[in-house]
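Trainee: generate coordinates for the sequence data below:
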Amino acid sequence: MRQNPARRAALLDGAIAVLAREGARGLTQRAVDREAGVPVGTASNYFRNRDELLVQAGARVYERLTPGEDELAEMFGRARDAASYGVMLRESLGRITAFRDGYLALLELRLEATRRPELRALLTERVRADIDQNVAQHEAAGLPGDATAVLLMYLAMNWLVVERLTLPDVFTDAERDELVTRAVERLVTPFPGVAE
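Mentor: The predicted structure follows:
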């Protein structure tokens, strides 16, 4: 298998675009080659088969969606009250939805994972690690709310992302902002100055 990291990344980014646009059924090595603008057969030099391509595309989505350690520390360091915690969540929502293809590809991969044990194992491990990291960072930052509150916020924010990307007219931007504010107030209280 070839090991040019830049070419591999371009192929995986192509796979993400294909997944987002055409779904898992449209993901072929030829479609990835076309999307990445490389000669036909290039993807087969990097990925043995479609299953490997799906698994690696899933890993690439998370690689691109996950902020760096410094950015995460800075984000959690600014969250000191309900308003700033809401700002952090709205910024996260904006960052995730800005990578529209990535999140839509991830939804496709989640559906495909119901049929592919290796993909399911990868996504389960990655999502669980992200959840555990979110809880640990929340606690390390000294933010109010327990692990259950963080999990409920995770679930609420994920569905808000799905709504924004798939049915963007269900909620206005103002309504989404208000929902984030109310979720913080109800799930992660007591912040100073927030009525219970």
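
Trainee: please count neighbours and contacts with C-alpha atoms only from this point.
Mentor: OK.

Trainee: mind listing what V150 touches?
Mentor: By CA atoms under 8 Å, 6 or more residues apart in numbering, the contact list for V150 reads N134, V135, H138, L187, V188.

Trainee: from those residues, which would you call buried?
Mentor: N134, V135, H138, L187, V188 (16 or more other CA atoms under 10 Å).

Trainee: now render these as CSV, adding secondary structure.
Mentor: Listed next are the buried ones among the contacts of V150 as CSV, based on DSSP: H, G, I helix; E, B strand; the rest coil:
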residue, secondary structure
N134, helix
V135, helix
H138, helix
L187, helix
V188, coil
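
Trainee: one more to line up against the first:
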Amino acid sequence: MVRNLERRTLLSDAAVSVLAQQGSRGLTHRAIDLEAKVPKGTASNYFASRDDIIDAILVRIGERLSPDPDIHAALAARTPGIDLFTDYLKDIVYRLTAESDVMIALFELRLEATRRPHVADALASWRRNGLAADVEFNTSMGLPGDASDITLFHYAIDGLVFDRLTVPLDDSADVDALVETLARRILGG
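Mentor: Sure, this is the predicted structure:
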């Protein structure tokens, strides 16, 4: 079968959906075929193994969570400071919660990483690269906060997003207000 990028993306998106909806045990080639509405055996032509599926999911999650260039261009035109940092953080939280299947799949991978070394290795590398990119971005934009602050934000935002996508502690909580409070407390503003 001739491999093409559109089909691979379709299958990767289907794999993300299957993982989010059925959990790790439901993530099979056949389930991906069904979700993508492609002929039986298509997913196995693109992903020879479960590890290949996991790798493709991580690539696709990164693509789907990428920032909107127009939003980032508007933010980049502003003066660096806590207010700008907070708005970048709000954009991150918006993207993470707007793509609920993506984030639920990512949380599923984190659980699967406790049982499968390949998933642990792939996910650890993916997450560490993401953190390093965030620290580099923060530094290059002249935003407040050092590497340890950015790490704290990762921990806090992971928890906030997990709460929002599962069983919220407080349904009425204003997420933007929570992000503003978090930013000011960690950065001291």
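
Trainee: just give the TM-score of the two.
Mentor: Scored by TM-score structural alignment, normalised by the length of the second structure, the superposition of the two chains gives a TM-score of 0.89; 189 aligned residues with a CA RMSD of 2.1 Å.

Trainee: of all the contacts of V150 of the first structure, which two lie farthest apart?
Mentor: Distance extremes for the contacts of V150 of the first structure: the farthest pair is N134 and L187 at 14.8 Å, using CA to CA.

Trainee: what sits closest to L19 of the first structure if chain neighbours are left out?
Mentor: Distances taken as CA to CA, 6 or more residues apart in numbering put A105 closest to L19 of the first structure, at 4.9 Å, once the chain neighbours are dropped.

Trainee: ok, that neighbour touching G14?
Mentor: No: contact status for A105 of the first structure versus G14: not in contact, 10.8 Å apart, counting by CA atoms under 8 Å.

Trainee: and the two? Which one has more around it.
Mentor: Neighbours per residue, other CA atoms under 10 Å: of A105 of the first structure and G14, the larger number sits with A105, 25 against 22.

Trainee: superpose on the second structure and give me the mean offset of the one helix or strand that one maps to.
Mentor: A105 of the first structure belongs to helix 100-113 when assigned by DSSP states H and E. With mean CA distance after the TM-score superposition for the first structure, helix 100-113 of the first structure departs from the second structure by a mean of 0.9 Å once superposed.

Trainee: can you tell me the SS state at Q3 of the first structure?
Mentor: coil.

Trainee: quickly note the distance from the spatially closest residue to it that is not a sequence neighbour to G58 of the first structure.
Mentor: Take Q3 of the first structure and drop its neighbours on the chain: the residue closest to it by CA to CA, 6+ apart is Y46, 7.3 Å away. As for Y46 of the first structure, its distance to G58 of the first structure is 15 Å (criterion: CA to CA, to the nearest Å).

Trainee: who's in contact with the nearest residue to A113 of the second structure once chain neighbours are set aside?
Mentor: Excluding the flanking residues, the one nearest A113 of the second structure by CA to CA, 6+ apart is A120, at 4.1 Å. By CA under 8 Å, 6+ apart, A120 of the second structure lies in contact with R110, E112, A113, T114.
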